[in-house]
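Asks: okay, here's the prediction I keep looking at, along with the sequence it came from:
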Amino acid sequence: MLFASVSVAGICAEAQTLEQDAAAFGAREAVAAPDLSADGSTVLYLTPGPGAKTVAVTSNLVSGKSATIVSSDGNPESLGACHFVSPTRIVCNFGGLVENTTTGDLIGFNRLVALNTDGGDAKLLGRSESVWDSRLRQNDGYIIDWLDGTDNSVLMSRDYVAEQGKIGTNIVQKKDGLGVDRLDTLTVRGKPVESPRDGAGMYMSDGRGNVRLMAIVGARDSGMLTGRVKYFYRTPHSRDWKPLAESEDYDLQPLAIDAASNQLYMLKKKEGRDALYTVKLDGSLATSLVAENARVDIDDVVRFGGGQRVIGYTFAEEKRKTVYFDPEFRGLASSLSKALPHLPLVEFVDASPDGQKLLVFAGSDNDPGRYYLFDRTAKSLNEAMLARPGLEGRTLATVKPVTIPAADGASIPAYLTLPPGKEAKNLPAVVLPHGGPSARDEWGFDWLAQFLAARGYAVLQPQYRGSAGFGDAWLNENGYRNWRTSIGDITSSARWLSSQGIADPGKLAIVGWSYGGYAALQSAATEPSLYKAAVAIAPVTDLAQLKLDSRNFTNSRLRDRQIGSGPHVAEGSPIKNVTAIQAPVLLVHGDMDANVRYAHSQRMDSALRAAGKSSELLSLKGLDHHLDDGTARAQMLTRIGLLLDRTIGK
């Protein structure tokens, strides 16, 4: 039996000011990307510093002592994740954006750095750059196998760039493309495992140091991606690549290779939804269906321990679920659920190589989550870290899955968050469509929805047609090509709030981020009398411009295909419909956004003002699409709170 001393019930506190709520909910998670040391005694994780700063920290779970290893200031590089290579050596991922001064495009970069756990002896793991490089090296590569952690080595997919224009010497780097090296992270000496190949986009190991899968990404002579991928595999103890499968528009997703069973786990379509299959890598390619769901896509597998064996799979209906193949883990998950009855979202985050010590995350809709160390030998479960300590002791809102009838009779899944202690009757309310559009919300803690609920607003998150995870029919191509259906579902959701008596029909607002911001603006244009305020964070405002924004990138043709051509492009662009908008608009955008360019909000703000509309633009300098800066997020939430208080009241 498992025992834990857990306190998850919120404590009723005095009403907080807008600024206090904005700071508390805008703060970034205190623990991100945790990684457990081989002996299970230490956790390596990222934690936020002031503003956009991120710090890599080790915390000893026995002594409670913590130490800072390295940090980034977010200008331009940011820490992405760190991982133990050995007890004294780690590898960290640094990424960021820089501007191409010729084209004005924002170019992403990624660098892998190895360093000691005291922060010393830092070394870049990517190939050395040369002034003769024939192309830009955006990414060093990625680690495909962390090996056994005994000799500071990793298996790394590395980007090789051929040199050109170099004369007067025979020493010219001619290799080009993605290869795999076994790399000593102390000396950065590499032993070639896979020769670089032009067109190689991905390699996968079996978790035991053997490269077993390769993807060749289709591209035209111009370099533009076609969306077609060819996969090749190896049988055990062979160096020959054999054809595995072809994918069109990424409709096949390899997930993991289980070395013990010598099979690949992958997602592919079955009756319009992603199902989980295994494929034998013994030369027979015998394929078996492992799992399917009649309502939603299977989305991933669960791996565990040395060699990363596959122990289960996951999917999200109203709530996320994990199904374990392994009876031991099925029983363990059941025991943890009983020990943590108020924290139903349980995840095995990491484990020591022997599997005896587990880092476990547990959370819920009204608990941001906490990390535990479970010692299977001692049968002890001890709370180690809080995901958001700044919210500890607050009474947070509960989230309820609901179903909403669309105008054409379809059933729209959604999540309803009500202000703590408030009756679901005639409340001011916010519709909060998600981004993507090929994404979805899930039941659990959502800092933006919780902020709005804390300010007294009911919050509805509709999973409109265009959302991912519910199969191809619900995806409906995407929310740009078929924007009328997506926006129509959002409108039906807003009207449902009023028809059920939950919302005061005169006190509705809409808030969204990315595609959600697009949806907020387009909804305000198509239903001008429905909403009293619209907030758009990093929104797409012009579909034709979105296509042009990709013209210098390899995904240009894929973006063109996603949006399409025809009258729907202008009709579905908020910037072409500013005269219809009546509600006050707040735009929020980072000026280093490579996903949706800052110009989308700049031009929208100018167009609204020119049309005599009420518009504010909050520009956040140096930040990208995700606004990973606690100070900036607090500033944004304060501005949102002021607008909502002024227009729909608490």
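Replies: Yep, it's here.
Asks: hey, let's count contacts and neighbours off CA atoms from now on
Replies: Fine.
Asks: am I right that Arg137 is in contact with Val161?
Replies: Yes. Arg137 is within contact range of Val161, at 7.1 Å (criterion: C-alpha atoms under 8 Å).
Asks: looking at these two, which is more packed in?
Replies: Of the pair Arg137 and Val161, Val161 is the one with more neighbours under other C-alpha atoms under 10 Å, namely 24 against 18.
Asks: all strands of the stretch 101-250 of the chain, in order?
Replies: Assigned by DSSP state E, counting those that start in this stretch, the strands in the stretch 101-250 of the chain fall at 106-116, 123-124, 141-145, 153-160, 177-184, 190-197, 200-205, 211-219, 225-233, 242-248.
Asks: before we go on, here's another structure to hold up against the first:
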Amino acid sequence: MPRDPWSHAMMFLRATLFLDQPLKSKQLCTFVTILLVALIAGCKGTGQAIPEPLPADVLDEVPGRIPLNVFASLPLVRRMTLSPSGEHIASIQNTAAGKTYLVVTTYDGKDVRRLLASDNKRYSIRWCDWVNDERLLVGVGADDGWSNLRWTETRLFAMNRDGSNLKTNLIAPSRDHNFFAREYLPQLQDRVIGKLPGDNRSVLIALDLDHHTYPDVYKLDVYTGSRELIERSTYGMRYWMADRQGVVRLGTAVEGTIVHILVKPVGQDRWQTLRKYDALREPELTPLGFDEDPNILFVAQPLDGRTAVYSINLSEPHLPPILRASHATYDIEGGLIYSSWLKRVVGVHSRFDESAGLYWNPDAKELQTRVDLALPGRINDIQDSSRDGRRHIVVSSHATQPPQWYLFDEDLNRLTLMVDGYPKLVPKELVKPMPVTLKARDGTVLHGYVTRPTQERQHGPMVLFPHGGPASRDVLDFDYWTQFLVSRGWAVLQVNFRGSSGYGGEFLQAGFKRWGLDMQDDLTDAARYAIEQGIADPERICIVGGSYGGYAALMGVVKTPELFRCAVSFAGVSDLRALLTDKRQFLGYELGAERQLGAWWSDRDRLKATSPVNHADTIRTPLLIVHGAEDRVVPVEQSRAMVEALKDAGFTRLRYVELPDGDHHLSRQDDRVTFFREMERFLITHLDGAERSE
């Protein structure tokens, strides 16, 4: 069953720190031409040089140990989708050489075609989807910037499944613009909000061609690029949603922290307010999508402190919402599951330790049960299906099983393994994490996982591994960082500190404006718990993290230097006020960065006190700092400033590596290999060696 195409239209209301649409966007008049050349010939990234390439690591040759490159390789598949008939499969695949391809094959794998290529430097293939059995849409991203402001541009390509009729200029400048804006091209051009039943040539797309950051909705011909205006962005609409019949029925406007959700009832032309609220002070309501009945809208809203999914009958607004899915421990955070053959929404995706979603439809639940019986002990996610429901794409994984992609053919009653995401990783050589529960110093209950090289081993070296986000959550699933660290003999402790998502609004909001304070104390308490339980040697603990986790690593050696023997920060934040300055230039600032961190001016004393860059003169713990020069989430200047501050303080126990083409997500294989090799050597030196911080 496919992921609902409209389910994430309102995810901006979640407590996320980083949004990527700037208030001003530099037009790229030659973008399509340059990008097409790049797709064919490859392109060369720019950025600050890193040190000379490291020699081959002899540690990779240790008998019986999984080579570093096996963990650092990109997974072979990132996305896979069935054509409506189920006869063809489109996928985004990575190669051992570090390139990414859009690949189309027949369902039996006999006819394979590579259509587009990316080197993941200045551009990337973001997603693909079928419009009909012949035509594919492809979302492509490329980095851009002006002065100190950087962002990502997206473009929309279309092509036939054999690679013919490639259209790279689907979105051309509008002829209706005034003289001064006639060549403006939107920054984001791949926001497809729906399809049109019975129309195999067109999709609905949101484009801010006429009023910057206020997109209108157009009907777009995916063969010619011609478009027809469907809905104007009245009332300051920024986000749109269409029903299953292809009618634009819902829009959302945001003014600071005030959210307006408007709907257009069936058969009416006037917009009506469904909900207006202050997202900082009132319970949130997040539209997820429509059922086949255009009067039925699914929404996410709180229930007993946890996010649950309800359905609302827009034709009878006086009736109370109907509860569809909830969980006693976790928020329901995913998108809707829509069954094309049952013609209805049948459930909702949400990641739990035991399943990938919840179903309320018995037929859909029965299908899921059959898949689970065929692949027991795993999380089996039915990610896409043919229109008739006879063929399905299943992604199957668990903590010691990297993702595998299967085709389930109901007519043949056969489940066929198509691609193993990490074919050289053998489940029996990986280690299953064990759930742990502990209490922070103020009594707050924290959940997490500990993964140990040998369960019987006591007081061994340990890595405290805080997740990024910080509005994210570690779950019981395959994690290539964790498995790599454990393979080298280090236990790994992951803890969902306050401010993590998934445990209800109160737990999430307990992290707001508490960076370096309660959130950091949770990590400290988790490390001490590991010592008390005999998991970690108190003299051999290192804190390692990326993004927010990188910030926590830096703050850890500032706040509790006696606890950590070393620290690794990948793409970490070091200066909270500088980060706020950067994020103020982007949409969603009030509900994103400011909501998380606080106000640049009125909270300045706290922000300065909890910024590691301002404490460089107190740091004595060995540090490895790595950052991508093309990071569009946490600017590379964050690590550069930290390194400069450390040098000014006379600190010498530092290794800084800058990845010239690196992004925030280690999307390039070369960058993953470089980072893992640097991290391995650093940890062997400081965590396994005799050296101890001063």
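Replies: On my side now, so go ahead. Remember, it's a predicted structure, so these values are computed and weren't measured experimentally.
Asks: what's the most buried one of the strands of the stretch 101-250 of the first structure?
Replies: strand 153-160 (a mean of 24; mean count of other C-alpha atoms under 10 Å).
Asks: list the contacts of that strand.
Replies: Contacts with strand 153-160 of the first structure, where a contact means C-alpha atoms under 8 Å, 6 or more residues apart in numbering, come from 85, 126-127, 137, 139-147, 175-185, 196, 202-203, 209.
Asks: so where is it in the second structure?
Replies: Mapping strand 153-160 of the first structure onto the second structure (TM-score structural alignment) gives residues 202-209.
Asks: does Asp181 of the first structure really touch Arg189, like I thought?
Replies: No. Using C-alpha under 8 Å, Asp181 of the first structure makes no contact with Arg189, being 9.2 Å away.
Asks: turn the strands of the stretch 101-250 of the first structure into JSON lines, including distance to Ala538 of the first structure.
Replies: Formatted as JSON lines, the strands of the stretch 101-250 of the first structure follow (distance: least, C-alpha to C-alpha, whole Å):
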{"stretch": "strand 106-116", "distance to Ala538 of the first structure": "15"}
{"stretch": "strand 123-124", "distance to Ala538 of the first structure": "33"}
{"stretch": "strand 141-145", "distance to Ala538 of the first structure": "28"}
{"stretch": "strand 153-160", "distance to Ala538 of the first structure": "31"}
{"stretch": "strand 177-184", "distance to Ala538 of the first structure": "33"}
{"stretch": "strand 190-197", "distance to Ala538 of the first structure": "37"}
{"stretch": "strand 200-205", "distance to Ala538 of the first structure": "29"}
{"stretch": "strand 211-219", "distance to Ala538 of the first structure": "30"}
{"stretch": "strand 225-233", "distance to Ala538 of the first structure": "26"}
{"stretch": "strand 242-248", "distance to Ala538 of the first structure": "30"}
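Asks: any buried residues in stretch 49-69 of the first structure, and which?
Replies: By 16 or more other C-alpha atoms under 10 Å, the buried positions in stretch 49-69 of the first structure come out as 49, 51-61, 68-69.
Asks: which one is Cys403 of the first structure nearest to, not counting chain neighbours?
Replies: Careful, residue 403 of the first structure is Thr; it's not Cys. Using C-alpha to C-alpha, 6 or more residues apart in numbering and skipping the chain neighbours, the partner closest in space to Thr403 of the first structure is Pro413 (4.7 Å).
Asks: the one you found maps to what in the second structure?
Replies: For Pro413 of the first structure, the residue aligned by TM-score structural alignment is His447.
Asks: that match and Tyr330 of the second structure: what is the separation?
Replies: Here the distance between His447 of the second structure and Tyr330 of the second structure works out to 12 Å (C-alpha to C-alpha, to the nearest Å).
Asks: and Leu74 of the second structure, by the same measure?
Replies: Distance from Leu74 of the second structure to Tyr330 of the second structure, by C-alpha to C-alpha: 30 Å.
Asks: hang on, Lys478 of the first structure packs against Ser438?
Replies: Wrong residue type there; residue 478 of the first structure is Asn, not Lys. Yes. Here Asn478 of the first structure reaches Ser438: they are 6.6 Å apart, a contact under C-alpha under 8 Å.
Asks: joint contacts of these two?
Replies: 466-467.
Asks: the more surrounded of those two?
Replies: Taking neighbours as other C-alpha under 10 Å, Asn478 of the first structure and Ser438 compare with Asn478 leading, 21 against 17.
Asks: list the contacts of Asp291 of the second structure.
Replies: 243-244, 297-298, 344-345.
Asks: switch those over to CSV; also include distance to Arg441 of the second structure and neighbour count.
Replies: What follows is those, written out as CSV (distance: C-alpha to C-alpha, whole Å; neighbours: other C-alpha atoms under 10 Å):
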residue, distance to Arg441 of the second structure, neighbour count
Asp243, 48, 23
Arg244, 50, 21
Leu297, 43, 22
Phe298, 39, 24
Arg344, 47, 16
Val345, 44, 23
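Asks: I'd like those residues as CSV, with distance to Asn380 of the second structure appended.
Replies: Shown next, in CSV, are the contacts of Asp291 of the second structure (distance: C-alpha to C-alpha, whole Å):
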residue, distance to Asn380 of the second structure
Asp243, 28
Arg244, 26
Leu297, 27
Phe298, 24
Arg344, 21
Val345, 19
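Asks: closest to Val626 of the second structure out of those residues?
Replies: Phe298 (42.2 Å; C-alpha to C-alpha).
Asks: to which residue of the first structure is the closest one aligned?
Replies: Matched by TM-score structural alignment, Phe298 of the second structure corresponds to Tyr265 in the first structure.
Asks: what's stretch 547-560 of the second structure aligned against in the first structure?
Replies: With TM-score structural alignment as the criterion, stretch 547-560 of the second structure aligns to 514-527.
Asks: chain center to stretch 636-647 of the first structure: distance?
Replies: Here stretch 636-647 of the first structure is found 26 Å from its chain centre; the criterion is C-alpha atoms, centre = their mean, to the nearest Å.
Asks: and that stretch, which residues are buried?
Replies: For stretch 636-647 of the first structure, by 16+ other C-alpha under 10 Å, it's 636-641, 643-645, 647.
Asks: of those residues, which belong to helices?
Replies: Of these, the ones assigned to helices by DSSP state H are 636-641, 643-645, 647.
Asks: could you dump those residues to a markdown table with distance to Ser288 of the first structure?
Replies: Formatted as a markdown table, those follow (distance: C-alpha to C-alpha, whole Å):
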| residue | distance to Ser288 of the first structure |
| --- | --- |
| Met636 | 49 |
| Leu637 | 49 |
| Thr638 | 53 |
| Arg639 | 53 |
| Ile640 | 50 |
| Gly641 | 52 |
| Leu643 | 54 |
| Leu644 | 53 |
| Asp645 | 56 |
| Thr647 | 56 |
